[in-house]
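Asker: what's the 3D shape of this:
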Amino acid sequence: MGDTSLRERALRYLAQRDHSRAELARKLAGHGSDAEIADIIDRMGELGLQSDRRFAEAWVRSKAGRFGAARMRSELARRGVERELVDEALCGECVESELERARMVWRAKFGASPADPREWARQARFLQTRGFATDVIRKLLKEQPDESA
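Answerer: A predicted model of the protein is given here:
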């Protein structure tokens, strides 16, 4: 396909939502050569239409209420965002502490302290899959119900 077609395809993807450079390259991969794709993505970056920084900030903003820092860091790395940009996005967008975010996620799912070790393990596993650190999980699940209110 020609350069115009590749450009239009890239614009269509970017009009739907922000994409990381790696995501956009992956989506365009079957539609042009690597050099053509790199040129198009570079041009989109020059025009301010594609930005890994903006992508990371928007992604963190949309997921911060549901996931811990470890999960967000891992997901953004999987999407090809550089570590420095991920760290900046996490610092800039996660205004609540990791414990506060974990508490909100836990409260929405469970709302009651674990009654026995089996329930404690189930709640801890849930929070761990959401990307919260082990020390945050321990601290949260040791709290008394009236302390978290």
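Asker: for the rest of this, base every contact and every neighbour count on C-alpha atoms.
Answerer: Noted.
Asker: helices along the chain, start to end?
Answerer: Along the chain, the segments classed as helices by DSSP state H run 3-16, 21-28, 34-46, 52-63, 69-78, 83-93, 98-109, 117-129, 134-142.
Asker: can I get those in a markdown table with mean neighbour count?
Answerer: Below are those laid out as a markdown table (neighbours: other CA atoms under 10 Å):
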| stretch | mean neighbour count |
| --- | --- |
| helix 3-16 | 14 |
| helix 21-28 | 17 |
| helix 34-46 | 16 |
| helix 52-63 | 19 |
| helix 69-78 | 18 |
| helix 83-93 | 16 |
| helix 98-109 | 17 |
| helix 117-129 | 15 |
| helix 134-142 | 15 |
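Asker: now tell me what touches stretch 62-70 from outside.
Answerer: With contact meaning CA atoms under 8 Å, 6 or more residues apart in numbering, stretch 62-70 is reached by 72, 90, 93-94, 98, 101-102, 104-105, 130-133.
Asker: repeat the analysis, applying 7 Å as the threshold.
Answerer: Contact partners of stretch 62-70, identified using CA atoms under 7 Å, 6 or more residues apart in numbering, comprise 94, 98, 101, 105, 130, 131, 132.
Asker: and this one, please, so the two structures can be compared:
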Amino acid sequence: MRIERLENSKHKQERVLVYLEDGTLLRITGAELLQFGLYQGLDLPPETLEELRAAARRSDTRRRGASMASGRMLSKKELTERLTKKGASPDDAAETADWLEDLGAVDDTAYAGVIVRHYGAMGCGAARVRQELHRRGVPKELWDEALKQLPPPQEAIEKFLCAKLRGRPLTPEDSRRLAAALQRRGFSWQDIRPILNGLGQEIDET
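Answerer: So this is what the prediction gives:
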């Protein structure tokens, strides 16, 4: 397969456009241009052409991955899944996630901390935050350290109750309703019960 022409991309720095005689356009990096020793008129053997196509796919996956990671924080798992949904091979997606992690553009530890602080500020307990860490693909071995950034459960529960009661006395109906709401927010019964009991409502486990 012969190379018809080579052009520098007008839109992407360090991007080289390789036009082949069959009309195919490959997008590669300047480093890959030098690696393969490409020039206009070069006749590429089939094995070299396949290697070049693979390099072009890898470069395109890296470009997509960098764009995704620059738009918002993502875990490596989220990034890999998004890339495969866009058509990248599992190997290229995983390689791109590793590459971006090495560059510091993907950081599961920092991402875990952001998630914990965000949901902690929303008044959620540890169980609810664990669900979110799992949903976002944060490795489980990072959870315990990140969860240390949550406010103490007593503080969060008391803040929630204060906002809901607005100074009025706690009724038995309030106690049952608010206990259920706190459990949905991820607080354990062991943390909820003593605080509600301290407000004058002795309640059994719901």
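Asker: send over the TM-score of the superposed chains.
Answerer: TM-score for the superposed chains, counting by TM-score structural alignment, normalised by the length of structure 1: 0.85, backed by 142 aligned residues with a CA RMSD of 1.9 Å.
Asker: picking up where we left off before, pick out whichever of the contacts of stretch 62-70 of structure 1 sits closest to residue 76 of structure 1.
Answerer: Residue 76 of structure 1 has its nearest neighbour among the contacts of stretch 62-70 of structure 1 in residue 131, at 12.7 Å by CA to CA.
Asker: what sits against the most centrally placed residue in structure 1?
Answerer: Residue closest to the average C-alpha location in structure 1 (CA atoms, centre = their mean): residue 72, at 4.0 Å. By CA under 7 Å, 6+ apart, the residues touching residue 72 of structure 1 are residue 60.
Asker: how far away is it from residue 111 of structure 1?
Answerer: 23 Å (CA to CA, to the nearest Å).
Asker: go on, residue 1 of structure 1?
Answerer: Taking CA to CA as the measure, residue 1 of structure 1 falls 54 Å from residue 111 of structure 1.
Asker: who has more neighbours, these two?
Answerer: Taking neighbours as other CA atoms under 10 Å, residue 1 of structure 1 and residue 111 compare with residue 111 leading, 13 against 9.
Asker: which residue sits closest to the counterpart of residue 191 of structure 2 in structure 1, ignoring its sequence neighbours?
Answerer: Matched by TM-score structural alignment, residue 191 of structure 2 corresponds to residue 136 in structure 1. Nearest non-adjacent residue to residue 136 of structure 1, counting by CA to CA, 6 or more residues apart in numbering: residue 99, 5.8 Å away.
Asker: and if you look at residue 132 of structure 1?
Answerer: Closest to residue 132 of structure 1 by CA to CA, 6+ apart is residue 68, at 4.4 Å.
Asker: doesn't residue 4 make contact with residue 31 of structure 1?
Answerer: No: with contact defined as CA atoms under 7 Å, residue 31 of structure 1 does not reach residue 4; the gap is 11.3 Å.
Asker: and the residue nearest to residue 132 of structure 1, what pairs with it in structure 2?
Answerer: In structure 2, the residue paired with residue 68 of structure 1 is residue 125, using TM-score structural alignment.
Asker: against residue 152 of structure 2, how distant is that match?
Answerer: 9 Å.
Asker: and these two? Which one has more around it.
Answerer: The residue with more neighbours, out of residue 125 of structure 2 and residue 152, is residue 125; 26 against 13, by other CA under 10 Å.
Asker: tell me the spacing between the aligned partner of residue 91 of structure 2 in structure 1 and residue 141 of structure 1.
Answerer: Matched by TM-score structural alignment, residue 91 of structure 2 corresponds to residue 35 in structure 1. As judged by CA to CA, residue 35 of structure 1 and residue 141 of structure 1 stand 52 Å apart.
Asker: how near is residue 124 of structure 2 to residue 79 of structure 2?
Answerer: 26 Å.
Asker: ok, now residue 142 of structure 2?
Answerer: For residue 142 of structure 2, the distance to residue 79 of structure 2 - CA to CA - is 17 Å.
Asker: now do residue 72 of structure 2
Answerer: Distance of residue 72 of structure 2 to residue 79 of structure 2, given as CA to CA: 10 Å.
Asker: again, but for residue 148 of structure 2
Answerer: On the measure of CA to CA, residue 148 of structure 2 and residue 79 of structure 2 end up 26 Å apart.
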